[in-house]
Each structure stands twice: as structure tokens, then as C-alpha cells.
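Q: Structural data only, the sequence is not supplied:
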């Protein structure tokens, strides 16, 4: 079945739950405004099931109600993993055989973003979701610059380390800061490197769209739930395997 409707209490009843904040003090007017907004978004009937003040003059609201919209899953576009998922020993073996040196990764949170949980989950040896981070991989050299790194600092350090890949994490999304920072970063690397020498640019964060890599000027976008193993496997696929394949073509 490619056509589906949301499920709440019974199959196909179209019930959904939505939360948002209104710039109104918490009272009956705020709750009525929440219902009105939900109605205009196609939720009818709509019921406020939770509301509370969040600071002076603001109300957080949860609304529950029915929508009539249908979803055609055959029209959903997703980014499928186009490379094999490797184990740490397999990653090490591929890098050692293909590069004959360690693969160099420079990572950072750029701009004013001080949330290092994302970049640390991928880079630090403690890792994420039971997987050890890239520091655990013997054939990968990790340079973690931490938080609030400026774009010029990132480019300079990538040059100094002769980075094969640059990993950037962006968690702060107010006023599309993650989008603006990423575009600034990608533009800076393109200005500073010849096309054939530029390191692989990878960005990750919970509010990115996996399909948006080209628009951001990066090589790959990773979103929530990404594990170190996925990132390591991608790096091998794009840096090691592609280089090896190119060399084999030239030799033939």
C-alpha cells in the first residue's frame, strides 16, 4: 500500500499531534489561538491537550486532532546509503592498502556553535550507540578542534594537517545559522584549494536535509542517528576506494 493516512487511536483515523509556541501569555486566548492555527493548518477538529507558559509572554502548546491529508509513499524521496558498511578492521585494512598512510580527518563545530556532542560522538573514542569513534581506528588520524571554530581557522588547520576530510557539526539552527555557516565553510574551501586537492567536506546535524548536500556545497550530509561506522565507511568509499579505482583505470 503506497497511500497512507496518519494513525492515532484506530487505523486510518488521521489523528496527529503537533506542538508549537505562541508569543502569548498562557490563558484561554492563547489556547483558542492554538486551536485556530491548527484549524488553518487542516486539523479539524483540534483539541489542546497540553499548554504551559514558557517564559513571560509565551505559551507552549500541544494540539491533537484529525487531518484529511493522504501520503503517497511512492513519491517519497530518500537518500540511500550507496556504499558498504565496514567494520573497524575492514576500514583499517582498506586505508592501509589504498593510501599507504593514515587517513587524516579534521573535525569542528564552526561559528558560534558550542554544542560538541555531535562531533564528539563521531570522533571521540567513546563514540555513539555502542560504536567507538574515529579515534579508535588505527589508520585514521583525528584532529578534533572542538567548538566555536572560525572558518578561516578550520581552513588553515586543514591545510596544516593535509586533511583528507573535514567533518563539521552544526546543532544551533536559529535563523538558519547551520545553513549559513556551512555555505560559508564550503565557499572558503573552494576558494582556498584547487578542485582536485580539496578535502572531502562532510557536515552533520539534526536539522539538516540529507538530500541538500549539493545546495550546501558539501560532499555529504549526515543527520540524526548517524554512527561513527557509517562515517568511517563513507570516508573509505569516497577517499580510498575511489582513488584506488582511478589508479587502476590509469594503469590499464
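A: Sure thing, it's come through. Since this is a predicted model, take the numbers as computed values, not measurements.

Q: contacts and neighbour counts: CA atoms only from here.
A: OK.

Q: In the longest helix seen in the chain, which residues are buried?
A: Assignment by DSSP state H gives helix 177-192 as the longest helix of the chain. Within helix 177-192, the residues that qualify as buried are 177-179, 181-182, 184-186, 189, counting by 16 or more other CA atoms under 10 Å.

Q: same thing with stretch 200-218?
A: Buried, per 16+ other CA under 10 Å, within stretch 200-218: 200-208, 210, 213, 216-218.

Q: next one: it to chain centre, how far?
A: Centroid separation for stretch 200-218 versus its chain: 7 Å, with CA atoms, centre = their mean, to the nearest Å.

Q: Span of it from start to end?
A: With CA to CA, to the nearest Å as the measure, stretch 200-218 spans 8 Å from end to end.

Q: Name the residues that touch it?
A: For stretch 200-218, the surrounding residues in contact (CA atoms under 8 Å, 6 or more residues apart in numbering) are 78-79, 118, 164-171, 173, 179, 182-183, 186-187, 219-224, 239.

Q: redo that, cut-off 6 Å
A: For stretch 200-218, contacts defined as CA atoms under 6 Å, 6 or more residues apart in numbering pick out 165-171, 183, 186, 219-224.

Q: Would you mind listing which of those are buried?
A: For the contacts of stretch 200-218, buried by 16+ other CA under 10 Å: 165-171, 186, 219-223.

Q: Below is structure B, check it against A:
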């Protein structure tokens, strides 16, 4: 079977695709002509404007439909595959209880000037997202959601105070790559403050590329559509799982208090 694919519209391989964009041109025939010319230069031919709408006096929004001339070789596609199993809440709780023998502490926040908490709330709050309960629902997870516009120094300070095992950062605002800049600042601050004993760092948002984790200095990047169950399963795998790349070491370094993870010295650290 050929690895080359084209978009599907009316018939297989016809290349039909829909594209939307805005041009800084007043609404009218000239703007539509510019939209069609742009579509042809992008490899869409023939193309047609199926919708146009003025956005104020100087801009026009377009939806263009047509056949693209390009193909995609599936053998050239590179993505980040999920390398851990999806667990039920009960399985996550069991893994944490058996491996850490204490609660797994998660601190979440929107950093910088980002005031959009819908992402971090969807993952952390008990109401959850997409029919799944959030991390607050998990018996063996203790979640501290700091909300919006948290300065990076404050996040580091709170993570240290809570002895966080993992820090989840949500970034929705992406103008001028603010989400990338803020995430790099955050990871650098944790490295400077805590070195190898830093918590697991996880970034998420609709415009992140999961392949950028190493470049951003974090352990994992989640993009749009991520559910609380995926994040919980990853935390169990990376921190509490026996096959997690940072499992035993991360669990050991998460706290400077040796009695916290010792059920004999601190019976309150475990649950039945």
C-alpha cells in the first residue's frame, strides 16, 4: 500500500481541502481576488472562495475550498508517540500508593501574563474534561492549582514549599511566542533553583508541539485535546511507575524530608 496520501473531499485522492485566513484588505472583489491568488500560490488549484466576511473596514476573513497539488509521504511523518499505558483512576492510585507510599503532589499554574485558566482547570479540577474527572478526583494525588498569571519565581517558591513531584504549566496565549518564552523561563528557573532535584516539569496548551520538550527544557509537552486521564497516567508512569525514566530517582528527590516517604517513620504518609 502506498505511503503517499492526499486530502479527501468528494472522492479518494482528489486533494480537496478547506483553508481559512484573514487578509489586511477591505472586503470586496479585490480582496477575493487576492485570496484566490494566495490560494493558488499555496498549491490550491482550482480554488474558490466559499465565504468572505469583513472584519472592520480594513480586513477580510476568507474560507477557500479547492484541490491541493501536494502529497504527503507517511514514512516522513514524525510525531511523539505515547510511550506509557493509559490507566484508570484506580490503577493510577494503586501505582502511586505502592511506589511512593505517599501522595503524589502536583502544582499547576498559568504563568506570566496568561489569564486563561480553562486548560489548567480542565486537567486539575475535579470536574475534568471530555467526560474524565480531573486530577483532584484521584485519591493519591494532592493538587495545588495556583490559577492565572503566576510569576515564575512565585511558582518555584510554591513548588518547593509544597515539595511538588510535578509542576503542570498551561499556556494559551501565544502572541509573539509568549508560551515558548515563558516555558523556557520557567524551566531555567527550576534548574537554577533546584538542579537535578527539581520536580517533573510538564507544559501544555493548544499551540505547543510535543516534539519541543527538550528544546523547552521540560519533561513532557501536551497539546490540544489532552485529557486528565492522559496526564495522570503519564505522572504515574514517570514518577511512580517502575519503568518510568525518572521513577525511583524522581520519587526519591521530590522531598528533602526522609520521613515523608517512609510509612514506618510517618504512618500518616500512607492510606489504606
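A: Looks like it arrived, so ask away. Source: prediction; values computed, not measured.

Q: what's the TM-score here?
A: TM-score for the superposed chains, counting by TM-score structural alignment, normalised by the length of structure 1: 0.94, backed by 246 aligned residues with a CA RMSD of 1.5 Å.

Q: circling back to that earlier point, which of the buried ones among the contacts of stretch 200-218 of structure 1 sits closest to residue 68 of structure 1?
A: Residue 68 of structure 1 has its nearest neighbour among those in residue 223, at 29.6 Å by CA to CA.

Q: separation between the closest one and residue 108 of structure 1?
A: Residue 223 of structure 1 is 16 Å from residue 108 of structure 1, by CA to CA.

Q: How about residue 76 of structure 1?
A: The spacing between residue 76 of structure 1 and residue 108 of structure 1, counted by CA to CA, is 32 Å.

Q: which of those two has more neighbours?
A: Each of residue 76 of structure 1 and residue 108 has its neighbours counted (other CA atoms under 10 Å); residue 108 has more, 28 against 8.

Q: Pretty sure the more buried one sits against residue 145.
A: Yes - here residue 108 of structure 1 reaches residue 145: they are 5.0 Å apart, a contact under CA atoms under 6 Å.

Q: which residues are common contacts for those two?
A: With CA under 6 Å, 6+ apart, residue 108 of structure 1 and residue 145 have no common neighbours.

Q: show me the residues around residue 178 of structure 1 that make contact.
A: Residue 178 of structure 1 neighbours (CA under 6 Å, 6+ apart): residue 170.

Q: repeat that for 8 Å
A: Residue 178 of structure 1 makes contact with 170-172 under the criterion CA under 8 Å, 6+ apart.

Q: Of those residues, which belong to strands?
A: Nothing among the contacts of residue 178 of structure 1 maps onto strands, per DSSP state E.

Q: Dump those to JSON lines, plus distance to residue 85 of structure 1.
A: What follows is the contacts of residue 178 of structure 1, written out as JSON lines (distance: CA to CA, whole Å):
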{"residue": "170", "distance to residue 85 of structure 1": "24"}
{"residue": "171", "distance to residue 85 of structure 1": "25"}
{"residue": "172", "distance to residue 85 of structure 1": "29"}
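
Q: State whether residue 17 of structure 2 is indeed within a helix.
A: No - with DSSP: H, G, I helix; E, B strand; the rest coil as the criterion, residue 17 of structure 2 is located in strand rather than a helix.

Q: Tell me which residue of structure 1 lines up with it.
A: Residue 17 of structure 2 maps onto residue 16 in structure 1 when the alignment is built from TM-score structural alignment.

Q: Please apply the same query to residue 181 of structure 2.
A: Looks like residue 181 of structure 2 aligns to residue 180 there (TM-score structural alignment).

Q: Check the gap between residue 18 of structure 2 and residue 33 of structure 2 for me.
A: 17 Å.

Q: With residue 106 of structure 2 instead?
A: Residue 106 of structure 2 is 53 Å from residue 33 of structure 2, by CA to CA.

Q: now the buried residues of stretch 200-218 of structure 1 as TSV including secondary structure and distance to residue 136 of structure 1?
A: Formatted as TSV, the buried residues of stretch 200-218 of structure 1 follow (DSSP: H, G, I helix; E, B strand; the rest coil; distance: CA to CA, whole Å):
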residue	secondary structure	distance to residue 136 of structure 1
200	strand	20
201	strand	21
202	strand	19
203	strand	21
204	strand	20
205	coil	22
206	coil	24
207	coil	27
208	coil	26
210	helix	26
213	helix	27
216	helix	29
217	coil	29
218	coil	25
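
Q: what does the longest strand seen in structure 2 rub up against?
A: The longest strand of structure 2 (DSSP E) is strand 44-55. Taking contacts as CA under 8 Å, 6+ apart, the residues outside strand 44-55 of structure 2 that touch it are 26-27, 32, 35-36, 39-40, 60-69.

Q: so of those, which ones are in helices?
A: 32, 35-36, 39-40.

Q: what about stretch 65-78 of structure 2, how long is it end to end?
A: Stretch 65-78 of structure 2 has an end-to-end distance of 27 Å (CA to CA).

Q: starting at the chain centroid, how far to it?
A: Per CA atoms, centre = their mean, the displacement of stretch 65-78 of structure 2 from the mean C-alpha position of its chain is 25 Å.

Q: Fine by me, thanks again.
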